[in-house]
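Peer 1: Provided below are the primary sequence and the corresponding predicted coordinates.
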Amino acid sequence: MKSRLSNAAAATLPAAIAVPRYDRGAVTPGIVHLGVGAFHRAHQAAYVDACLADGATDWGIVGVSLRSPDTRDALAPQDGLYTLAIRDSGGEQLQVVGSILSLLVAPEGPGAVLAALTDPRIRIVTLTITEKAYLRAADGSLDEAHPDIVHDLSNPGSPKTAHGFLAEALARRRAAGTPPFTVLCCDNLPANGATLHGLLLAFAELRDGRLAASGDGSLASHIAGEVAFPSSMVDRIVPATTDADRERIAGEIGVEDAWPVMTEPFCQWVIEDRFPAGRPAWEKFGVTMVEDVRPFEDMKLRLLNGAHSAIAYLGLLSGHATVDRAFADPAIRQFVDWLWAEAIPTLPQDAGLDPIPYTAELARRFSNTALAHRTAQIGNDGSQKLPQRIIASALARLETGLLPEHLALVVAAWIAACAARGISLPESHFTDPLDSALAALLSRNLPTEEMVAAVFDLAGFAKGHSERQTLIEFVATHLAHLRQGGPALALAALGMGGEKS
């Protein structure tokens, strides 16, 4: 059996493997990251690693898992080290990343997480907790009835949610006279900084009401006036790590790595530059610091993420296990081009965006045969992802008199893929926060348009929008084709033609 990756082992790795060249023992924490999964380790942690190598040794990361101990259990015996494998069709580059100093598991020790968040050295809290963990109701507001929100309001000293941890930590820092940290959301939410600000503010207002009798004062006013929430846009494709990946990496580096991360060469991070307590010099390593991230965010959500969802659901229904295989399907490849043609006119026209070369780069990325990015992985949490990836573009087109035919097919494909689980797809091939309610609804065998309307009601899609019924009718037409003849009929019915404005 091979020895395990560690600080000591890193010094013995083959010369071709990049390893931390800085003294990790001299690095102090400056960032707490909530949601320390594969994406964070391929993206933000890699950027911070570059800053540490440049001498900024006060920006180490304390990683926090809000649910599972898996990442901690894998990386703690490795001194927090892991291998980042940057892969494309031409080969693979391996790098050992050392920016994560320690790992905590919130359910096992909420007090330890709060201690980390209240450490005066911590000046930034970053988050990649996935869309569903923000606990939003169908209208986008805080789901005040969610059991974890109810728990955190009653038990502020032992929270379960990101909202509970952030609120309690900010309250304790204020009481101690410690300046607040900056909260940097890195999830695929529209205006993610402002969105998280609003959700946390709503939580704090509920908390203030609960704690008013104790004279705690207004945490909500503190959050509203003194805590920065810059928005950011992140982009890097990170497929799930497989046992075959672990075996291959171990052979390359000569030691076992329990949780290496696979990714592509492309990496992008755009951040609004509002950090009152300071920040690493990320711009030295390719991060774009801007005043307003929204145009970049819109382009990424609607072109990259929207196309990813299309490829995932059409690919699943067509029997394609990975993105590159689905994208190599001529009908799906042509469909994505038309999807982009529908989405591009909905982007800000005066923001200096250049979507044509951007989509050309996306096509190259989707064709990367080395990543094996599973369509089922992308298919997770569609009810949370489709509003910003697809439905926003579709509604924007309808508002201006344009048709959303290809966009609407993506929503129909999601419904059809959900219905196919346990029939033509494995039972739990991908998951969604609405799975129980979706399963009950889809089992009722309603007429197609009635079914689509019920799904829209359940997921809160286009709620209150004047064009909601029109979009439902487009989706229902596509779902009828999918039910009758699968993706082949649905795509043929589009003719890969129509208006291209």
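Peer 2: Cool, got the structure.

Peer 1: for the rest of this, base every contact and every neighbour count on C-alpha atoms.
Peer 2: Noted.

Peer 1: can you tell me which helix or strand the residue lying closest to Val27 once chain neighbours are set aside belongs to?
Peer 2: Distances taken as C-alpha to C-alpha, 6 or more residues apart in numbering put Thr57 closest to Val27, at 4.7 Å, once the chain neighbours are dropped. If you go by DSSP states H and E, Thr57 is not part of any helix or strand.

Peer 1: next one: Val32
Peer 2: Short version, using DSSP H and E: Val32 is in strand 29-34.

Peer 1: hmm, who's touching that strand?
Peer 2: 58-66, 101, 116-117, 121-129, 162 (C-alpha atoms under 8 Å, 6 or more residues apart in numbering).

Peer 1: returning to that earlier point: ok, the residue nearest to Val27 - contacts?
Peer 2: 26-28, 51.

Peer 1: for whichever helix or strand comes after the strand holding Val32, name the packing helices and strands.
Peer 2: Counting by DSSP H and E, the element after strand 29-34 in chain order, helix or strand, is helix 38-42. The contact analysis (3 or more C-alpha pairs under 8 Å, 6 or more residues apart in numbering; DSSP states H and E) places helix 38-42 against strand 261-263.

Peer 1: ok, now with 10 Å
Peer 2: Judged by 3 or more C-alpha pairs under 10 Å, 6 or more residues apart in numbering; DSSP states H and E, the packing partners of helix 38-42 are helix 44-53, strand 82-88, strand 232-235, strand 261-263.

Peer 1: distance check, Ser428 against Cys418.
Peer 2: Plainly put, Ser428 is 10 Å away from Cys418 if you go by C-alpha to C-alpha, to the nearest Å.

Peer 1: take a look at this one as well, against the first:
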Amino acid sequence: MKQRLNRSSRLPAHVAVPDYNPADYGVGIVHLGIGAFHRAHQAVYTDEAISRFGGDWRIAAVSLQNSTVAQALNNQQGLYSVLIRDDPDTRCRIVACIDQVIALRTTATEPVRVQQFNRMMQQLTAASTKIVSLTVTEKAYGIDRRSLQVDTTHSAISEDLAHAGQACGVIGILVHALKLRRKEGIEPFTVLCCDNLPENGKFVRSGVIDFARRIDEPLAAYIEMQVSFPGTMVDRITPASTDELITEVETVLGARDEGTVETEPFSQWVIEDRFPGGRPRWEAGGAQFVDNVAPYEMMKLRMLNGAHSLIAYAGYVAGFATVRDVMQSAEFVVLVRAHMMAAARTLPRLDAVNFDDYAASLVQRFSNRAIAHRTYQIAMDGTEKLPQRIFEPALHAIQHNQSIEAFAFAVAAWMAYCRGVNDNGEPHNLRDPREKEIVSALRAHENTACGVYQALSALTDFMPEQLVADTVWRTAVIRHLEVMLQQGMLAAITQQCDS
């Protein structure tokens, strides 16, 4: 095994390295949830900003669930590589903007480590910390999307309300840190949600204020008036890192990098420019600053993420392991393209974007043979994703007399996936926060298209009532699902493409 990547590593000339000394710059950002996406996206933009414009904007990251990434990056002085794959070419760069990674837990099942919690709070309450960014996925917040209030049945929310001074959930951590800053007379940080959610700034703001109101009404009023929550739209396809990737990168670098990530050349970050305490010059990496991110957010959720969900469920059930494998099927490409254009018809006009061109670029990105984005990875957390990706455009289509077939097919594919077995007879776990509820509902109904639809459409607070009550929608979903169950997913795709 080669020596670990560090600041003294002698790297090959073809590996791009930052042109700044990390030790010359301080920390200005705390990031909660340092997964592969953050390392391939926001951290890269920050690295570019420091390289070109300087500033104390390095990142102190927090791993909320385990110590794997913390051990990897802390043993490498915060350095890691990004492998940018563009079939047939691959480029490699080093990112140096991570100052440290604090791991609250060793594993997800273990309690929070007090010393690490204190280190996190010390960084969150430092006057130098101007931004707290987040990529933790929707289920970690514990916010009910319909009411925009915290879900008191969510384990992290209930525990943090009972023990606010030792908060370990995302919302509780933010509220506790803001409370301490207010007490010490330190200006609040900006909260920057980078999760793939509609109106993500408003979403997190509502949850933080509601949580604060339950423990400290003046604090809630302070947050409402003083704390900024800009909205963002983020986009970069980033598969989960694997042991095979680490081995490959070791050959590329001549050093071992256990924090490496792989990604595509394309990257997009649209941000509402509301940072009272300042921000890095993320424009250096190509970030776009706008007054209202919502139209961009909606476009991405419905066209890209909606099509991704379709690919994940239909592709996995049909036996395709990766998105690139799916996109080798001509019929699948037709299906995906049709879904994107159906989604585009539900969107408001966006002067800066041609939806036909955007769809074409998405098909090209999904077809990148150098990126092995697994359908099973994308398929997880379906009950969290389908409402904004599929149900919302379906409702718009119904209200505006547009075709619902693309959305009905996607939902039918999800329902087929929920049965827990693909067309090759291979079983799988759903990896969904409501998996037990889904399995229980399916067991209580017949294993027919009608029975599966009845079971899954009746999940509480999931499918909108207007869709449940719409007979055209119900008929369309069951029709597609019946073909999937009786003839297989590929036959259903053929019929959909021929119709």
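Peer 2: Received it, and whenever you're ready, just let me know what you need. What you see is a predicted model; the values in this text were computed from it and never measured.

Peer 1: now the TM-score, please.
Peer 2: TM-score for the superposed chains, counting by TM-score structural alignment, normalised by the length of structure 2: 0.94, backed by 487 aligned residues with a C-alpha RMSD of 1.8 Å.

Peer 1: before we move on, the earlier item: could you find the counterpart of the residue nearest to Val27 of structure 1 in structure 2?
Peer 2: Under the alignment by TM-score structural alignment, Thr57 of structure 1 pairs with Gly55 in structure 2.

Peer 1: follow-up on the earlier one: so the strand holding Val32 of structure 1 matches what in structure 2?
Peer 2: Using TM-score structural alignment, strand 29-34 of structure 1 pairs with 27-32 in structure 2.

Peer 1: superposed on structure 1, where does the matching stretch end up, distance-wise?
Peer 2: Superposed on structure 1, stretch 27-32 of structure 2 shows a mean distance to its aligned partners of 0.5 Å (mean C-alpha distance after the TM-score superposition for structure 1).

Peer 1: count residues in the vicinity of Leu178 of structure 2, would you?
Peer 2: 24 (other C-alpha atoms under 10 Å).

Peer 1: ok, Ala49 of structure 2 touching Val95?
Peer 2: No: look at Ala49 of structure 2 against Val95 with C-alpha atoms under 10 Å: they stay out of range, at 11.6 Å.

Peer 1: which neighbours do these two share?
Peer 2: Counting by C-alpha atoms under 10 Å, 6 or more residues apart in numbering, the common neighbours of Ala49 of structure 2 and Val95 are Ala43.

Peer 1: surely Cys92 of structure 2 is in contact with His14?
Peer 2: Yes: counting by C-alpha under 10 Å, Cys92 of structure 2 sits close enough to His14 to count as a contact (7.6 Å).

Peer 1: what is in contact with those two at once?
Peer 2: 252-253.

Peer 1: how far does stretch 25-44 of structure 1 sit from the chain's center?
Peer 2: 15 Å (C-alpha atoms, centre = their mean, to the nearest Å).

Peer 1: list the buried ones in it?
Peer 2: Applying a neighbour-count criterion of 16 or more other C-alpha atoms under 10 Å, one finds 27-44 buried in stretch 25-44 of structure 1.

Peer 1: same check on stretch 337-348 of structure 2?
Peer 2: 337-347.

Peer 1: next one: stretch 41-56 of structure 1
Peer 2: Buried positions in stretch 41-56 of structure 1, judged by neighbour count with 16+ other C-alpha under 10 Å: 41-53, 56.

Peer 1: mind putting those residues into JSON lines with distance to Leu201 of structure 1?
Peer 2: Listed next are those as JSON lines, based on distance: C-alpha to C-alpha, whole Å:
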{"residue": "Arg41", "distance to Leu201 of structure 1": "29"}
{"residue": "Ala42", "distance to Leu201 of structure 1": "30"}
{"residue": "His43", "distance to Leu201 of structure 1": "28"}
{"residue": "Gln44", "distance to Leu201 of structure 1": "25"}
{"residue": "Ala45", "distance to Leu201 of structure 1": "28"}
{"residue": "Ala46", "distance to Leu201 of structure 1": "31"}
{"residue": "Tyr47", "distance to Leu201 of structure 1": "29"}
{"residue": "Val48", "distance to Leu201 of structure 1": "29"}
{"residue": "Asp49", "distance to Leu201 of structure 1": "32"}
{"residue": "Ala50", "distance to Leu201 of structure 1": "34"}
{"residue": "Cys51", "distance to Leu201 of structure 1": "32"}
{"residue": "Leu52", "distance to Leu201 of structure 1": "33"}
{"residue": "Ala53", "distance to Leu201 of structure 1": "37"}
{"residue": "Ala56", "distance to Leu201 of structure 1": "32"}
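
Peer 1: of all these, which two lie farthest apart?
Peer 2: The largest separation in the buried residues of stretch 41-56 of structure 1, counting by C-alpha to C-alpha, is between Ala42 and Ala56 at 19.6 Å.

Peer 1: show me where structure 1 has its strands.
Peer 2: Using DSSP state E, the strands of structure 1 run over 29-34, 60-65, 82-88, 91-97, 100-105, 124-127, 182-185, 232-235, 261-263, 268-272, 288-290.
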